[in-house]
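S.K.: My questions concern the predicted model and sequence given below.
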Amino acid sequence: MVGKKSGRALLREEGTAQIRLQRTDNNMDLTIWPQVPMINQKNYYTDFLKRDDQILALRLQEEEKRNRMTKAARDRDRALANGVEPEGELEDDAAMDDGTTGEEAYGSKTIVIHPGSQNLRIGLATDALPKTVPMCIARRATENESETDEPRPKRVKLEDGTVGEPETWFGEDFRREYDTMASDFKTYRRVNKRRVLPNSRELVVNWNTRNPPEIIPEHNDPLRIEWTELPLNPRDAPEYMTGQEALRIPENSKPKYRLSWPLRCGWMNERDYSNKNVLYRDFFLIIEEAIKKQLNLTRKKDWAQYSCVFVIPDLYEKVLVAQTLEELLRDFGFQRVCFIQESLAATFGAGYSSSCIVDVGAQKTSICCVEEGMCLEGSRVNLKYGGEDITETFIKMMLFDHFNYADMNLNRRYDYLLAEELKQKFCTLEDSHISVQLYEFHLRASGQDTRKYQFKTYDEVMLAPMTKGFFRPTIFDHADKLKDRRKLIDKSTDLYDGRPNDPMSDAQLSATQFAIQNIPRAVGAAPSKPAVTEPAMTEVSTPVKPTHIDHLSHLKDDDESTPRSSPAGSPQPDETATPAARDATPLAGASNGSASGPQPDSELVDRTVPVMPLDQAILLSINEGAKGDERKTRDFLGGIMVIGGGSKTYNFNVYLEQRLRALQPNYQKEILIGPPPRDLDPQVLVWKGGSVFGKLRGTNDSWIGRLEYDRLGARILNYKCMWAW
């Protein structure tokens, strides 16, 4: 038996496989890459982005405050050393953060901008009232808008291509709806013990048919219009004009100009543009020209000394807000910019801490409950009708009753201005004013003699504002408002999951569902889609963005500020919806759209115009804002404030208050609608609130500077907005 050998002896033996068992390395690491030790899972902690000094926006804000306080303390010590008693306290001196000196008024270098679908309001924060500029631009073209676009209101043509009698111009649906409204109005007047003549409509038709206009020479017209003068040589004519100059260009000018409105119904007007860059350029060009002409800031290099407060809608589009921020800081060169929502600005202008704001604009109506300086997110409603819908409906009813100016076309500039004038003068919501009355107006067009028309009206002056979607929205053809929507500008999407992240609210979803179920005309036709084949699998280095996006699946998560909704489909619109279903009050029913039934899918929402009777929309917004709290409900019902130019119809607030009390008999004493305080014009109240916000001393932390934007881009809005961006 062979004796046992030691390990050392085995290592000394050559030719054996055991010789390599001896360690002969030099204790060097296997790699020069630093080795990261394992994390102790039992005691794990990190302070990443948990301190304010780790966030650039907050760090710069604190540094700015310290610099102001240091400067103020040095100025105070210098004044004391010179034997001069400094005026004011140290905190007040440190609050001066807008770059103004002691000789300049605070806010004199802050520009407040409030764009609208019809008018732009702009001015310095120290101005008492803003400058109002039409939100339009005219560019040189071969044909103007009245020659290329279909006349408005649209006339239904007969089979031979001609138009028949006025009763057939707007289709059978309009005639039936108009007759129903007139019949209901007669019943309403009889209940209120008003005298109703049986042949009032015939008197109006007979008079308007038999009275032609009176011709007045232009030199005998004391109120003739000053039209925009163009150079005699067409080559010297400007390439574009904006504002009032554009609106006053003669129709037969040489060269011709085409008028465009970059904003429509609160959205970018993608229907009249074929390029996104041109659309954005026209929008900001109108603002730029207004700053130069209305504020006398002709040199753009001086704008670096100014700050800007920009007013945006409550339910805004993130793509437009981000584009606006970039344009104001990069192209306009402002020192700093901040944003404020319309309803919140209205409370600033009125001096209210809590209120239900109803803003009736030209083409949109927004409703929102504001509490202690914050817009309640679930209560925001944006309805796509406004004062221009009153104008068009009023003209339709007048033409239906054989209006003696039968050639009216709202796509003509002088006809558009005339229609707005007629609405402002004659439309009312006071029942006692309704009778067969004789009125007159003067039609003034460039290069033509003035024509004086005399016409009679009956119930058109009250039925038109009642129908404006306020209380009977079924009379409108809302589908045109969605034409070419999303043709140029896509939705804002989340960077991580690709889902749309524009703000939405429960109240807005309920309004959309109401339109789907009760107003078929508000739902656009489904787009024709080609068959989609599944693509072949290929290797890619980066994740592919999903092709199908559920637009509503992100609206009902509990961990986010804006609720998410169910992606379940909704029933098809009911063509035979009863008036009782339309008049049902949402305040007495379900609190939000998700509780009342299945929500519409994303595609159906995208092609639906959010339309709802105004009184029901107000109650829906208050219900979502109060969330079942009885005290809040009473406070909001007693603090309704109606603003906007569309609300200037005579007796509008009283009539709306009566409608709300009829829907809510349990709150008869609490419901109160008040006008803006201090006799402020309801059209400029939002701008006034923006000017107040721009003059806040030391408490406004929402200013965005160029350094912050250069480093973070639009992400800075997450830290600077006063609401959940």
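M.R.: That came through fine. Here the structure is a predicted model, which means the values were calculated and not measured. Numbering: from 1, shown residues only.

S.K.: switch to C-alpha atoms for all contacts and neighbour counts from now on
M.R.: Fine.

S.K.: what about A322, distance to V461?
M.R.: According to C-alpha to C-alpha, to the nearest Å, A322 and V461 sit 42 Å apart.

S.K.: Let me fix that, I meant to ask about K292.
M.R.: 40 Å.

S.K.: Setting aside sequence neighbours, what's the nearest residue to L80?
M.R.: Among residues not flanking L80 along the chain, P86 sits closest, at 7.1 Å (C-alpha to C-alpha, 6 or more residues apart in numbering).

S.K.: Check the secondary structure at the one you found for me.
M.R.: Following DSSP: H, G, I helix; E, B strand; the rest coil, P86 is assigned to coil.

S.K.: what's the burial count for L320?
M.R.: 17 (other C-alpha atoms under 10 Å).

S.K.: And it, how far from H478?
M.R.: L320 is 23 Å from H478, where distance means C-alpha to C-alpha.

S.K.: got it, and P586?
M.R.: In terms of C-alpha to C-alpha, P586 sits 22 Å off from H478.

S.K.: before we move on, what about K425?
M.R.: In terms of C-alpha to C-alpha, K425 sits 26 Å off from H478.

S.K.: Counting neighbours, go ahead and name the busier of the two.
M.R.: Neighbour totals were compared for K425 and H478, and H478 leads with 22 against 12 (other C-alpha under 10 Å).

S.K.: wait, doesn't the more buried one sit right on V609?
M.R.: Yes - assessed by C-alpha atoms under 8 Å, H478 is found in contact with V609 at 6.6 Å.

S.K.: returning to that earlier point: residues touching the residue nearest to L80, list them.
M.R.: Taking C-alpha atoms under 8 Å, 6 or more residues apart in numbering as the criterion, P86 is in contact with R76, A79, L80.

S.K.: What is the neighbour count of the last one?
M.R.: Translated: L80. 12.

S.K.: so is it in a helix, a strand, or just coil?
M.R.: With three-state DSSP as the criterion, L80 reads helix.

S.K.: For L295, the count of nearby residues, please.
M.R.: Residues lying near L295 (other C-alpha under 10 Å) number 15.

S.K.: Tell me the spacing between the closest residue in space to it that isn't next to it in sequence and L297.
M.R.: In space, and not counting its chain neighbours, L295 is closest to G123: 6.8 Å by C-alpha to C-alpha, 6+ apart. Shown here: G123 relative to L297, a distance of 11 Å by C-alpha to C-alpha.

S.K.: alright, now check it against this:
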Amino acid sequence: MSQEAESEPVYEEPIDIPLEEEDDDDEDDEADEVGESHTPSTTQQKLRAEAEAHGDADEDEDMDTMHANASRSGTSTPLGNANTAAGDDDEMDDDELDDDDGDENNKKRDSQGKFKKYPKLDPAKAPPGKKVPLHLLEKRRLGRIKAAEEFARKLKKIGIEKVETNTLPPTGLFQPMILINQKNYSSDYLKKDEQVFALRDRKVLRNNTQVPSMANTPDVADLKRENGNTTELNEAAGDEDIDLSDANTTLVIHPGSNSLKVGFAKDESPFVIPSCVAIPKSELHNQIPMDQKNQTCYTRDQPTEFEEIKAEMQHSFRERMRFYKRKVQPNAHEQVINFNKVSKPELIEDKNDYNRINWITTPDRRYYGADALRCSKDHFVIRYPIVKGGSFNIASPDYRSLQDLMGDFTGLLEHVLRSPRFQLKRSQFAQYKVVLVIPDLFEKSHVETLIRCLITEMQFQAVAIMQESLATCYGAGISTSTCVVNIGATQTRIACVDEGTVLQDSCITLDYGSDDITKLFALFLLQSEFPYQDWDIETAHGWHLAEELKKNYTTFQDANVTVQLYNFIKRIPGQQAEKFDFKVFDEVILAPLSLFYPGIVAQLRNELKPRSQNEKLESELPISRDIFTDNLDDWRSLSQTECLDNQLYCGNQDEFQMLCKLLDAPSRLDELQAENRLEPDIRQNYAPLEKAIVQSITNACLSFDVSKMSSFYSNILVCGGGSNVPAFDFILTDRINIWRPRILSHTSFPDLYKKLSKQIKDIKNSVKNGEGKSNGPQEDEQLKEKVQEVIKKELERYHELIESQNNADHTLPVSVLPPPRDLDPAILIWKGASVLAQIKLVEELYLTGADWDIHGSRILQYKCIFTY
């Protein structure tokens, strides 16, 4: 080595290493002189002994750092040359040996003497090609061994122990189960997106749309290349939000309670078809349900309970007219009855009847949709495969098996897609994707059956699902907290939506809808001596007339409620049309008022003959259950349960008890989710509409964020065909303001709730931490008394604050929003689903045939916006 390199010191401060006199035996000296190192076992023993004797980790680290720096710089140190070691003379260059004969040998002997006492400082101890000394590697190895022993001890303590022997002998074709790998005990398996097949496939679909994807995977780029739309392809590549061209290959399907809405995502409006099928009786081989044979018409005579509720509705109507200072004729009913009794028909010739209906009486084939409604029930059986907003009609006695039911649904959908608007053949279904709308409180078994039908049987390319309330917000363009009220044909559904999520505990399903309004309106007309006294609305022509009268004359507009003269045309298959004049008074408002007095609907259904249950069909499509506990697996809603138990906030005059109930909502929610439900609740929900809305909004705020209450009341969005009654939004606003509890009507209620919740939580924590256990009945009673005292004091202060304001600014405003841009509320849900179908996000929601074949229904928990 050069003298210049030797003269440069590496460390500014010299390090004094205490050197003791060498008293080792001759064998060690001889081994050091010839450059031999200790065996690994000898090294480990010396390291352990030295660590026990000294235990100076800081000094060791400093020495290692000095040695590493010296090795990198290639210079001499007080400990010797960093690039040379004992036993390496053969590898050194001849020039260096010639230059540094005397000095180098002296330094080498000195360093060997030092390394005998401190072998861990010897650079020769480092493994070949590594800069980490052996003593550090040994220290790490011992640490790993100790950690593994401790980890194994903990695993054995909690019951997880590695078993080497296999106690399962192979039997037949079944192989023994492979034991769990020990390294996966504390792994992050299925906790990252890249470890889930569905999410990996979704990432590939989102980031690499130009590459052909798996079979049945929607690939927009390939479809565009086939059509030659290269310009649109380049434009879509730069647009990250909306791919407009994808709407050409996406079908949006909304199976409602009364009609099936189908259309392309690019369409302005869907193709609406009644969801019914007319089957010739000859195909059923005389297997006709009993309720199809014995049809009874509505009679004017009703039970006493029905008449009492009707009188209550009339009183409410008169009070409303008096409040708005509108005059009510005292003898209006007598005028209506006297005129209708003497009304005579006027014959209409066929050539003058421009709206003449061509009734179908020839049972030559099956008819779907509007054609099925024109079929005579004397020769056909009308079946409805879809009821209750998207669920299969498994309670109907018209079906003999699940295949029979699914055949009606697929036949109805194929009939729509074969129509001139779509012109799609079954072989072309594999080129199209489907966005399916499902109810808020959906039944998992029905949803999975419907998806399997679309993917497996009808061979669509992919299917994505979304809930009705979320689709309504998409269609209306509302991004704030919204309460959605969907009035369908057979059900009314209420749900609160916030930040793109349907709040589960706010969902309510009411078992009445616009069909009940139609039946009541027909009954009220018959009680007013309607000229058509033998009117049977169970027939095809009778129901058609009832729907037409309801659509034209029912209203909530107070100014139009007076004695009015109208006319209708009586059309019966095989007879000449007749025109009648008739008068109405409050029947036009009493029928839709049943939404707020649903007890009259319950009385009307009790009067009719109930339909029998189809036990065979229910056994073929059972309700979804948890595979481990056998409990029901469908969504549970706190609001729905309270409505069925008649535990409503509206009508409770005791504000103290109501406030205690509001503060106890989180515990009631936990009890509901932990409840073991083995059988479904078959009770009918007849809660009034305005009270159900207050219940839904209140529970949504208590379970999510109480400060959202003002936003929910300000954005009540009404949709569905049953909301097409004029001035419905005005009367709904009035009814909510009338029945909403006083304590829930003020803007300061959220602050009161937060304050009380914090105080009660502090009291419970102080009892548990300060006084020890509070499991005894005395301690629980004392805690309950303390909480009640706090609630009473805060409630008194709250009343003083409210009374001191003396203005109306403290009341939460109620605002019912109409559909935007004069859009039909019946198609608002479908419109929202078509908006989602054009957003790039929908690519992450599609599940393909490959997904369904591999995972089945488990794939839905990764392919849904909501928690499936």
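M.R.: Structure's in. What do you need? Remember, predicted model here, so these are calculated numbers, not experimental data.

S.K.: re the thing from before, now check the second structure for the residue matching the residue nearest to L295 of the first structure.
M.R.: Under the alignment (TM-score structural alignment), G123 of the first structure pairs with G263 in the second structure.

S.K.: Do you have the helices of the stretch 551-700 of the first structure handy? List them.
M.R.: Ranges of helices within the stretch 551-700 of the first structure are 579-582, 593-596, 602-606, 614-626, 630-637, 652-663, 685-694, based on DSSP state H, counting those that start in this stretch.

S.K.: Columns mean neighbour count on top of the ones you listed, output as JSON lines?
M.R.: Formatted as JSON lines, the helices of the stretch 551-700 of the first structure follow (neighbours: other C-alpha atoms under 10 Å):
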{"stretch": "helix 579-582", "mean neighbour count": "12"}
{"stretch": "helix 593-596", "mean neighbour count": "16"}
{"stretch": "helix 602-606", "mean neighbour count": "18"}
{"stretch": "helix 614-626", "mean neighbour count": "26"}
{"stretch": "helix 630-637", "mean neighbour count": "18"}
{"stretch": "helix 652-663", "mean neighbour count": "17"}
{"stretch": "helix 685-694", "mean neighbour count": "27"}
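
S.K.: List just the one of those helices that sits closest to C368 of the first structure.
M.R.: Closest approach to C368 of the first structure among the helices of the stretch 551-700 of the first structure (C-alpha to C-alpha): helix 614-626, 6.4 Å.

S.K.: Comparing the closest one with the second structure, how large is the average distance?
M.R.: On superposition with the second structure, the mean distance recorded for helix 614-626 of the first structure (mean C-alpha distance after the TM-score superposition for the first structure) is 1.0 Å.

S.K.: So for A322 and V461 of the first structure, which sits in the more crowded spot?
M.R.: A direct count of neighbours by other C-alpha under 10 Å for A322 of the first structure and V461 places V461 higher, at 25 against 16.

S.K.: which non-adjacent residue is nearest that one?
M.R.: V461 of the first structure sits nearest to C427 (C-alpha to C-alpha, 6+ apart), 4.3 Å away.

S.K.: quick one: the strands in the stretch 551-700 of the second structure?
M.R.: 564-570, 577-584 (DSSP state E, counting those that start in this stretch).

S.K.: same question but for the stretch 51-200 of the first structure, I mixed them up
M.R.: Per DSSP E, counting those that start in this stretch, the stretch 51-200 of the first structure carries strands over the ranges 110-115, 119-124, 131-134, 137-140.

S.K.: what's the counterpart of E460 of the first structure in the second structure?
M.R.: Per TM-score structural alignment, E460 of the first structure is aligned with E587.

S.K.: Neighbours of that match, how many?
M.R.: If you count neighbours by other C-alpha under 10 Å, E587 of the second structure ends up with 24.

S.K.: The nearest residue to it once chain neighbours are set aside: which element?
M.R.: Leaving aside its chain neighbours, E587 of the second structure sits nearest to F524 (6.0 Å; criterion: C-alpha to C-alpha, 6+ apart). In this structure, F524 of the second structure is located in helix 514-527 according to DSSP states H and E.

S.K.: How about Y553 of the second structure: what's its closest non-neighbour residue?
M.R.: Once flanking residues are discounted, Y553 of the second structure sits nearest to V588: 6.2 Å by C-alpha to C-alpha, 6+ apart.

S.K.: ok, the nearest residue to H415 of the second structure once chain neighbours are set aside - contacts?
M.R.: Counting by C-alpha to C-alpha, 6+ apart, H415 of the second structure lies nearest to Y368, which is 7.3 Å off, once chain neighbours are set aside. By C-alpha under 8 Å, 6+ apart, the contact set of Y368 of the second structure is P274, S275, C276, V277, A278, L412, H415.

S.K.: Need the counterpart of Y368 of the second structure in the first structure.
M.R.: Using TM-score structural alignment, Y368 of the second structure pairs with T242 in the first structure.

S.K.: Would you mind finding the match for L422 of the first structure in the second structure?
M.R.: Checking TM-score structural alignment: L422 of the first structure goes with L549.

S.K.: List the contacts of that match.
M.R.: Contacts of L549 of the second structure by C-alpha under 8 Å, 6+ apart are F568.

S.K.: quick one: M466 of the second structure is in a helix?
M.R.: No - counting by three-state DSSP, M466 of the second structure is not part of a helix but strand.

S.K.: nearest spatial neighbour of it, skipping sequence neighbours?
M.R.: Taking C-alpha to C-alpha, 6+ apart, and ignoring the residues beside it in sequence, M466 of the second structure has V437 as its nearest neighbour in space, at 5.2 Å.

S.K.: The one you found touches A833, doesn't it?
M.R.: Yes - with contact defined as C-alpha under 8 Å, V437 of the second structure reaches A833; the gap is 7.1 Å.
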